[in-house]
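Novice: The sequence and its predicted three-dimensional model are supplied below.
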Amino acid sequence: MGKWIRRVVVLAVAGVFLYSMASIGMTLYRYYISDKSYDDTAEQFTALATGAEDAAGERGSAPGSVGTETAPIRVDFDGLRAVNGDIVGWIYCQDTPINYPVVRGEDNEFYLHHGFDGADSNSGAIFMEVQNRPGFADANTVIYGHHMKNGSMFAALAEYADQTFYEEHPVMWLLTPEQDYKIIVFSGYTASAGSDTYQIFEGASGEFDEYLETVQGRSDFTADMEPDGAAKYVLLSTCAYDFEDARYVIHGMLVPVGSAAGVPGEAGQRG
């Protein structure tokens, strides 16, 4: 009787082990499929801009003005929108995995579990807060993305907790069909999902000035810049694991450059 029980226990343990390995394998496979899909998308719909200068450490033009600098990549938004009309932009950070289309859905749930093309996906998509006005028209626009364990999607945002990482990546890029922007990063920190960090402001105001001062004071790194309340901003948000419902957020000022979709001279001319 004892031998039989031991055999049952061994078989049960082996079954649990095999099930666990199969689950891990399936998760890794899903990561692979998602990463490959986004890699293929970047290869198909983007290209390095010819002659684009490396602007990783430059501050760019004054807020509200359009500089002569252009985005370092070009994006085929016509092709992307033929796949999904929810496409509103493309976000790019040099030397990181952040190189993705940005979508805006009818709610904040769909793209948590669907890729930019609308297909089921554990990685979801990079998407805009539905309460924000289209066209990045608000003073601050919130953009969400998953923190994937393999480092994809918005996982790299958490790296900004380190001063050295910030100094190596002080600039991101946001490209749209109408206007491209440098994202001048100036604050990053851990917040709760229900934090006042997620307030949306339509335009410049004294309250917005106070908000910018507050969020800069929370930053894990020190940025040599003074936020301008007349400019527009993005808040990039991803999951963190410091406590329940923790998020890591990055604030960046949008500085218009002289391109749209990466094409020089097209800023403000395309619809």
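Specialist: Good, I have the coordinates.

Novice: alpha carbons only for contacts and neighbour counts from here, please
Specialist: OK.

Novice: Would you pull up how far the top helix by length along the chain lies from the middle of the chain?
Specialist: Looking across the chain with DSSP state H, the single longest helix is helix 2-45. Put simply, helix 2-45 sits 28 Å off its chain's centre (Cα atoms, centre = their mean, to the nearest Å).

Novice: Check it against this one:
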Amino acid sequence: MKIPDNIEKNATKIVLFINRILELIFMLVIVMALLVAAYALWDSKTIYTNASPEKYEVYRPTANHSVSFQELQNINSDVFAWLTIYGTNIDYPLVVGEDNAKYLNKDPMGEYSLSGSIFLDYRFSKDLVAFNNLFYGHHMAEGMMFGDIDLYESKGFFDSHRYGTIYYNGEKKGIEIVALLHGDAADKSLFAPPAETESAKQDYLAAMQEHAVYIRDKDITLDDTLLVLSTCATGDRTDRHFLIAKISDRIEKNMYPKVTNTKEHTDRENSTANQEFHQVGFGVWIALCVVIALLVVNIFIRIRWGKNHESFCKK
């Protein structure tokens, strides 16, 4: 039985119209998925660019830079110091806010940034007169912010990378790494307020010894000024790592003027790659998978519509 020409033409128009609508929907979804993937990649790059020490090196307090540390302080009066640990990416201005939330998502310029800043606990004085001056910094991949604290998990790195500097109150002083600790966010002993009495200092030193992975306790006295550098750790969300340094009047020579890829750097990056399939990367892969799936479905539907249309026209 032959189908009248007018019915066949109308059916063809309907099939083509539906096919075009579906193609348009698929194309819109594909474009949206690609935009999401592109934004995720851009956002990831922006986060790590903002977290890079190179962004701030022009403000580093040395005589060789045209833009002074004072100018950075003029931009943001919360900036009060600069910390450098030789042979690592830890080379940043330090800030302090009126609470411990302000610089979680603000950079040293005072601008919004997911990488945040390295900041002093608001309970401590920026003159760094306490026994246990507590700092916080995000644990980031590629050694950004306090990500390089992971390197001190290696005993060899802990022993060979002992020194750095801190600039504050208009003066540069040396620092010496004396301990690496593992703790928990719920354990307040290492997050204690300024230890002002001898008893409080002894309690804090005892907590350090209890949580120590490595410690040069013979190098620590109750008269020292300690920098307690705290960050999150890969693993349980409440795990915390602490790198402890003491301030010294003696500045040691920097034997690592440029950060080199040591075995510890390589192991750290491999560990990060295996353990941290972070949200940005996950989002990009999901978006790309959606694009591929939609392209396959689109091709399949077009083939099916073509066969159905051909079969319908032959009836």
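Specialist: Thanks, I have it. These numbers were taken from a predicted model, which means no experiment stands behind them.

Novice: about what we covered before: in terms of contact count, name the helices or strands touching the longest helix of structure 1.
Specialist: If contacts are counted by 3 or more Cα pairs under 8 Å, 6 or more residues apart in numbering; DSSP states H and E, helix 2-45 of structure 1 sits against helix 77-83, strand 99-103.

Novice: Give the next helix or strand downstream of the strand ranked longest in structure 2.
Specialist: The residue-count maximum for a strand in structure 2 (DSSP state E) belongs to strand 171-184. Once strand 171-184 of structure 2 ends, the next helix or strand along the chain (criterion: DSSP states H and E) is helix 198-211.

Novice: Average offset of that following helix relative to structure 1?
Specialist: Compared with structure 1 after fitting, helix 198-211 of structure 2 deviates on average by 2.4 Å (mean Cα distance after the TM-score superposition for structure 1).

Novice: Just list what that helix packs against, helices and strands only.
Specialist: On a contact count with 3+ Cα pairs under 8 Å, 6+ apart, helix 198-211 of structure 2 meets strand 171-184.

Novice: what's the mean deviation for the strand it packs on versus structure 1?
Specialist: Its aligned residues in structure 1 lie a mean 2.0 Å from strand 171-184 of structure 2 after superposition (mean Cα distance after the TM-score superposition for structure 1).

Novice: by how many degrees do that strand and helix 198-211 diverge?
Specialist: Per axes from the mean of the first three to the mean of the last three Cα atoms, to 10 degrees, the angle that strand 171-184 of structure 2 makes with helix 198-211 is 60 degrees.

Novice: what comes up buried for strand 171-184 of structure 2?
Specialist: Residues 172-184 are the ones in strand 171-184 of structure 2 that count as buried (16 or more other Cα atoms under 10 Å).

Novice: same thing with stretch 107-117 of structure 2?
Specialist: By 16+ other Cα under 10 Å, the buried positions in stretch 107-117 of structure 2 come out as 107-110, 113-117.

Novice: Quick check: the aligned partner of Arg30 of structure 1 in structure 2 vs Glu153 of structure 2, distance?
Specialist: Taking TM-score structural alignment for the superposition, Arg30 of structure 1 sits opposite Thr46 in structure 2. As for Thr46 of structure 2, its distance to Glu153 of structure 2 is 28 Å (criterion: Cα to Cα, to the nearest Å).
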